[in-house]
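J.: Any chance you could fold what I've pasted below:
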Amino acid sequence: MIEALPQAFALLMQPQTVLVGIGAALFGLFVGSMPGLSATMAVALLVPVSFFLDPVTALTAVVMTTAMAIFAGDIPGALMRIPGTPASAAYVDDAYNLTKQGKPELALGICLVTSAIGGLFGTAVLILLAPRLAEIALRFSGMEYFWLVALGLSCAVMVAGRDPLKGAVSLLIGLFIATIGQDVTSGYPRFTGGFGNLLSGVAFIPAMVGMFAIAEILRNLPTIRNAAEVQVKRIGSILRGTGAVLRRYPVNVLRGNSIGTAIGILPGAGADIAAWISYAVGKRFSKDPDKFGKGSEEGLVDAGAANNAAIAGAWVPALVFGIPGDSVTAIVIGLLLMKGLQPGPDIFLMNPEQIGALFLAFIVANLIMIPIGLVAIRLCAKVLTVPRPVLTPLILVFCMVGSFAIDNDPFALVIMAVMGILAWLMEENGIPVAPAILGIVLGDQFEKHFMTTMMKGDGSLAYFVSRPIAAVLAAITAVVWLGIILGMIQRARRQEVPA
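T.: Below you'll find the predicted structure:
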């Protein structure tokens, strides 16, 4: 990797990559600052464009878009009390209350700087940890990968929310979708309904666009004409006072960075869960917990530091094992495969220049976040006044064109629409979408590694734990499920009404 850094830097500095990276950063700022639109949706909308880009340029665009969108979600949160992305929801009350107190600059300054610091911290962990894990992963056989995938799917249920049962239902929905098509071992058609287009399975990119973008459009449709309009604020010096706050809470910054990166590495988690957990931990150890939710600078530091740290952390399992850490990296895995890059430990040996360029892109994205973010905050009033009735149809058209353009297949529009309606129905009933996404992404691997291990072991289940690493992963998976079941039992007991 070190020897490949000069070539990686040269790839990143290609004129096309630089221009696309800047455009992607601005696009991420725009999408993130629009209430209701998520960083995942921004990346999903990038996929059709990335089809025409080389791998490094496409990955750079994803990194820039994600980093900027996560921060930009703080802008409408501070000015309108409407989080631009789910990751900003954890601390929106604190940011908005600081604005009502006449300190919008301080609120946005803390969010901006802590996001940049968190992103750099997560990137450092990604650079140091991913290659080391890759060396270990080279020793894995099918059974180790089976348990690793099982552990990833289990973690998705564990972090799905307060109701793990609904998380498990979501996971099963995703696994069922993954079985549509030909059997991985016999090639026999399954659940295709007679549609020849489904013999190769549910197309990944149209499914992702549908489950994120179309579901988001359907969710916001009833309130599209009543969307709140931004109240133009006078924004002074953004960074004034931010340094003093960070010097007052250095432990919170480090703790938020660590929690964000660790949660990001967990499959199926992501920046929004990282922000909530970091915020809750910060409140638990705060000397002034009553101020949280009422304009707490400490709360902003805790959660803001976790946001972008989780982004880089999520790339660790995606690159090393091909297991997405969040919904963005689920799309990235599809993008890597589309570009001929196979996620897994060999990617560091076979494509060191591209991976090195990716690491450098993370560093650049978080370094330029502050100057670009300062400009974005200045222009926030104009960005936020784009009429939603105008924006929504444009997004819908772009989704349709992008889904169709991947394979020039009209059936992709059907997949996009069906998956969008499915995701909307799931969320309307409190069923999280993230486990289903993970099930779709990993279902094929889960089945393949299960079947190959069964054949190697002549049908013996004991063979699945016959190697030390496999046994350890199996034990960890069992502990995770035990924790899920015990947690469900405890919640059920608390909800029991005394007779």
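J.: From now on I want contacts and neighbour counts done on CA atoms only, so please keep to that.
T.: OK.
J.: Provide a list of residues in contact with C380.
T.: 33, 75 (CA atoms under 8 Å, 6 or more residues apart in numbering).
J.: Distance of it relative to S278?
T.: Per CA to CA, to the nearest Å, C380 is found 27 Å from S278.
J.: And for T60?
T.: T60 sits 28 Å away from S278, taking CA to CA as the criterion.
J.: which residues of the stretch 301-450 of the chain fall in strands?
T.: Counting by DSSP state E, counting those that start in this stretch, the stretch 301-450 of the chain forms no strands at all.
J.: Does anything pack onto the helix or strand hosting A69? Which helices or strands?
T.: Here A69 sits within helix 55-72, counting by DSSP states H and E. Counting contacts by 3 or more CA pairs under 8 Å, 6 or more residues apart in numbering; DSSP states H and E, helix 55-72 is packed against helix 5-12, helix 15-33, helix 39-50, helix 104-137, helix 297-321, helix 327-338, helix 352-367, helix 369-378.
J.: I'd like the structure of this one too, to check against the first:
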Amino acid sequence: MVIVGSAVFGLFIGAIPGLTATMATALLVPVTFYMDPVPAVAAMVTASAMAMFAGDIPSALLRMPGTPASAAYTDDAYALTKKGRAHVALCICLLTSAIGGIFGAIVLSVFAPPLAMIALKFSSFEYFWLCLLGLTTSAFIMQGSPIKGIISLALGLLVSTIGIDAVSGVPRFTFDSSALIGGVSLVPVMIGVFAIAEILRFYAHRDPKLALEQAELKGVFSGQAGILWRQRKAIAQGNILGTIIGIVPGAGADIAAWVSYSLAKKFSKNPQEYGRGSEEGLAAAGAANNAAVSGAYVPALVFGIPGDAITAIVIGVLFMKGVNPGPTIFLNNPATVYGIFMAFILANLLMIPLGWVAIRCGRSILKVKLSILMPIILMFCMVGSFAVDNTITAVGVALAFGVLGNFMEENGIPIAPFVLGIVLCPLVEQNFLTSMMKSGGSLIAFFDRPIAAVLGVITLPIWASPIIAMLRRQNSRSHRV
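T.: As a prediction, this is how the structure comes out:
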């Protein structure tokens, strides 16, 4: 009963733009005060997994990601909806989310201790290379002009520097405003560049082609077996990559979805389809975000180190219940641990029937005229922005970035690199500065540790590849002359 109730709650929260899986988990904390440890954690596990999938529903139907992790493949899901294949997009997201969550749960239950040992070997040097590698993937998700893609990424990097420098404590780009000292929160920015920008675009153009009456949500599972079989490599990549990134403390489902989507496009036989309705991109990223949710529990349970914001809340709840996460939890509370493992599997299995119901309920959205729906969505966007930190400033940030997002769309500047820059730049900067302080300014220290050296060797050739390609083109031209 707890799992079913929290599943419905998670689906509702995740389907509203701006109300994230982390928020769904946090809102359940007061409810779990009088529960035993297993149902308390099961409620949070279920709500977060369901919210991750539910974020794909407005993403596909309205081009408004319900959660930050859904932003990686919003354009593909919405492109399929405009082609009358909304049911295909949503069912791919549903099934791959369930598969990714179950895969991560199996890895969690079987390989938790050894994988957590590897994760603990990550210092600021390894985090720097990992985040830089993730930032490098922006080159793979750029659509159209590379110059416009670079401009988008640069804008994201600029926005991420607003606030106090985490290392030196110096305010940057705050314009003496106390409201900006804490920086710009990701959720209001996401609400702005996707949801509010879409609302502005609708009222600016009043394009009848944007009507959703032609979208179909019938026969949701029809033909899905063939699609999943064709995309089996993308799903496997998303499962593995999402679990690995989830295990690394601080990474999370957002980064897992972006990296998996980008790498799938890099090695795809049809990269031109990405951003225009790629089933492969949906499968890779959809599997990765829920696999990352499960993977984040590996360091949380084994060493008491939160893998993301959700597991940080869960660790706090376990402490309240008298259960101390760490190596001894497997000795002192084995029933609790394996109860949590079973909750993961049950939650992701339950996701399929309840997700199907949620998709069918999407018909009610399709029947409402957009001229009526858009003001309602705008109200939810304002509420979601305000709920991030209970300030009007967050609402202003969402509105401002809505204008910016609309301007970027109108001028063909892609949104994806912009969002990726905001997500990853703070991690790159903080870990770089921390590493430089540790090493006394020596760059050689970035290659002293084995894992850091491997990540560096992988990342640097990718950065150098455009220069090498340019030199080769110049060399071939000179030989022709």
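J.: Got a TM-score for the pair?
T.: Once superposed, the chains reach a TM-score of 0.67 (TM-score structural alignment, normalised by the length of structure 2), with 424 aligned residues with a CA RMSD of 5.1 Å.
J.: Give the aligned equivalent of V167 of structure 2 in structure 1.
T.: Aligned counterpart of V167 of structure 2 in structure 1: T185 (TM-score structural alignment).
J.: Now do its match against R219 of structure 1, distance only.
T.: Distance, T185 of structure 1 to R219 of structure 1, by CA to CA: 39 Å.
J.: Could you do A24 of structure 1 as well?
T.: Taking CA to CA, one finds A24 of structure 1 at 25 Å from R219 of structure 1.
J.: A213 of structure 1 and I421 of structure 1, how far apart?
T.: 11 Å.
J.: Need the overlap of contacts for the two.
T.: What both A213 of structure 1 and I421 touch, as defined by CA under 8 Å, 6+ apart, is an empty set.
J.: With neighbour numbers in mind, choose between the two.
T.: Shown here are A213 of structure 1 and I421; by other CA atoms under 10 Å, A213 has more neighbours (27 against 18).
J.: doesn't G339 make contact with S109 of structure 2?
T.: No. Counting by CA atoms under 8 Å, S109 of structure 2 sits too far from G339 to count as a contact (10.4 Å).
J.: coming back round to it: from the helices and strands packed on helix 55-72 of structure 1, pick the one with the highest average neighbour count.
T.: Ranked by mean neighbour count, the helices and strands packed on helix 55-72 of structure 1 are led by helix 297-321 with a mean of 31 (mean count of other CA atoms under 10 Å).
J.: That one vs helix 352-367, what angle?
T.: 170 degrees (axes from the mean of the first three to the mean of the last three CA atoms, to 10 degrees).
J.: and the angle for helix 297-321 of structure 1 with helix 104-137?
T.: 30 degrees.
J.: In terms of secondary structure, what does helix 297-321 of structure 1 contact?
T.: Using 3+ CA pairs under 8 Å, 6+ apart as the test, helix 297-321 of structure 1 ends up in contact with helix 55-72, helix 92-100, helix 104-137, helix 250-265, helix 271-285, helix 327-338.
J.: Contact partners for the closest residue to D74 of structure 1 other than its chain neighbours?
T.: Residue nearest to D74 of structure 1 in three dimensions, not counting chain neighbours: S88, with 5.6 Å by CA to CA, 6 or more residues apart in numbering. S88 of structure 1 makes contact with 70, 73-74, 77, 272, 275, according to CA under 8 Å, 6+ apart.
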